[in-house]
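Participant: need coordinates for the following:
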Amino acid sequence: MSTFLLEIVTPERLVYSEQVDSITARGIEGELGILPGHIPMVTPLQIAPIYIKNGKENKRVAIGGGFIEVRKDKVVVLAESAEFPESIDVDRARAAKERAERRLGSQSNQDHFDHRRAEIALQKAVNRINVYGK
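Facilitator: Prediction:
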């Protein structure tokens, strides 16, 4: 079976760079399954896990939004944040989730921008907790 190079990059560093069999990511318009030879494309990513398949090994990464670029023999994920389960501080993620839920619950004096920031913070926290826990 053929493979392709997957690179996951955040503003801080190169998080992952390996040959893989396939990945599954969630784009703005839905789930994307990417195999070798996929048509080139660029699309925004939702705050959601990316699933990596490499032989019998399956990995997942909590992605905090960004873009995916599919090239002929390489896929680049430009992510705002990217964390493997072993690097997630689940207590910190749970605390962030609770803070975001409190902010959303007391929205009477919030403007639209603060509300949206709280929603995004909640999505990121839940994504991290889910990737950590599976």
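
Participant: only C-alpha atoms for contact and neighbour calcs from this point on.
Facilitator: Will do.

Participant: and the longest helix along the chain, which residues are buried?
Facilitator: Taking DSSP state H as the criterion, the chain has its longest helix at helix 112-133. Buried residues in helix 112-133, counting neighbours by 16 or more other CA atoms under 10 Å, are found at 115, 118-129, 131-132.

Participant: and for stretch 64-78?
Facilitator: Residues of stretch 64-78 classed as buried under the neighbour-count rule (16+ other CA under 10 Å) are Gly64, Gly65, Gly66, Phe67, Ile68, Val70, Arg71, Lys74, Val75, Val76, Val77, Leu78.

Participant: ok, and what's touching the longest helix of the chain?
Facilitator: When contacts are defined by CA atoms under 8 Å, 6 or more residues apart in numbering, helix 112-133 is touched by residues 47-49, 60-64, 83-86, 88, 90, 93-94, 96-97, 100-101, 103-104, 107.

Participant: what's the answer for stretch 7-25, then?
Facilitator: By CA under 8 Å, 6+ apart, the surrounding residues in contact with stretch 7-25 are 1-6, 31-36, 45, 48-55, 74-82.

Participant: now the second one, please; I'll put the structures next to each other:
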Amino acid sequence: MGYLTCKFVRPDKQLFEGKCASMTLVTYSGELGVLPGHASEICALGDGVVRIKRLDEDGGDERDVVVSGGYAEICNDVVVIIADHARAADDIDAETVRRTHDKAQAKRDALPEGDHQRAYYENKMAWCDLLLEKAGAQTASE
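Facilitator: From the prediction side, this is the model:
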């Protein structure tokens, strides 16, 4: 069996680059499993978790990345993921995320209703909620 080559980036840094056995992308229409030999495709990423299954010779473990928005391109066993927001699931500090959420909420609430800047803080709060949801699921499974 072959392998996939994956490059996973977000606006400020590269999260992962290497070979993997398979992956599961989170899209707006549901999860999309990707194995070597997958047809060429470009898909929009939704909010959730991208699961990357490493090759057996690399331990065969799974790397989970929480994402919100972006795109993935699959072509010739290469998957390029460009995420709007992404964080490795094992890199979520729930207390830091809660503080960030609370600061964003305070700044949003200080703005008058109808101010377009409120949308920025609401998006930030939604991202924090997604991270906290994943952190809670991870804590429950450990």
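
Participant: now, the contacts of stretch 7-25 of structure 1 that are in strands?
Facilitator: Restricting the contacts of stretch 7-25 of structure 1 to those inside strands, with DSSP state E as the criterion, leaves 4-6, 31-34, 45, 48-54, 74-79, 82.

Participant: counting neighbours, which of those residues end up buried?
Facilitator: Neighbour-count burial within these applies to 4-6, 34, 45, 48-53, 74-79, 82; the criterion is 16+ other CA under 10 Å.

Participant: pull out the buried residues from stretch 10-20 of structure 1.
Facilitator: Using 16+ other CA under 10 Å, the residues of stretch 10-20 of structure 1 that count as buried are Thr10, Val15, Tyr16, Gln19, Val20.

Participant: tell me the one of these nearest Gly27 of structure 1?
Facilitator: Thr10 (17.1 Å; CA to CA).

Participant: nearest residue to the closest one in space, please, no chain neighbours.
Facilitator: By the measure of CA to CA, 6 or more residues apart in numbering, the closest residue to Thr10 of structure 1 outside its immediate chain neighbours is Ala79, 5.0 Å from it.

Participant: and Leu78 of structure 1, what's its match in structure 2?
Facilitator: Taking TM-score structural alignment, Leu78 of structure 1 has Ile82 as its aligned residue in structure 2.

Participant: so that match touches Ser68, yeah?
Facilitator: No. With contact defined as CA atoms under 8 Å, Ile82 of structure 2 does not count as touching Ser68 (10.5 Å).

Participant: which residues touch Ile63 of structure 1?
Facilitator: Counting by CA under 8 Å, 6+ apart, Ile63 of structure 1 makes contact with Gln46, Ile47, Ala48, Pro49, Ile50, Ala79, Glu80, Ser81, Ala82, Glu83, Asn127.

Participant: surely the second one touches Phe67?
Facilitator: No. The criterion here is CA under 8 Å, and Ile47 of structure 1 misses it with Phe67 at 10.5 Å.

Participant: onto which residues of structure 1 does the strand or helix carrying Gln14 of structure 2 map?
Facilitator: Element membership of Gln14 of structure 2, judged by DSSP states H and E, is strand 13-20. Taken onto structure 1 by TM-score structural alignment, strand 13-20 of structure 2 occupies residues 13-20 there.

Participant: show the contacting residues for the match of Leu78 of structure 1.
Facilitator: Contact partners of Ile82 of structure 2, counting by CA under 8 Å, 6+ apart, are Phe8, Val9, Arg10, Pro11, Gly70, Tyr71, Ala72.

Participant: what's the answer for Thr3 of structure 1, then?
Facilitator: With contacts defined as CA under 8 Å, 6+ apart, Thr3 of structure 1 is in contact with Gln19, Val20, Asp21, Ser22, Leu35, Pro36.

Participant: taking those residues, tell me the two that lie furthest apart.
Facilitator: Within those, Gln19 and Leu35 form the most distant pair, 11.6 Å apart (CA to CA).

Participant: what is in contact with these two at once?
Facilitator: Contact criterion CA under 8 Å, 6+ apart; residues shared by Gln19 of structure 1 and Leu35: Thr3, Phe4.
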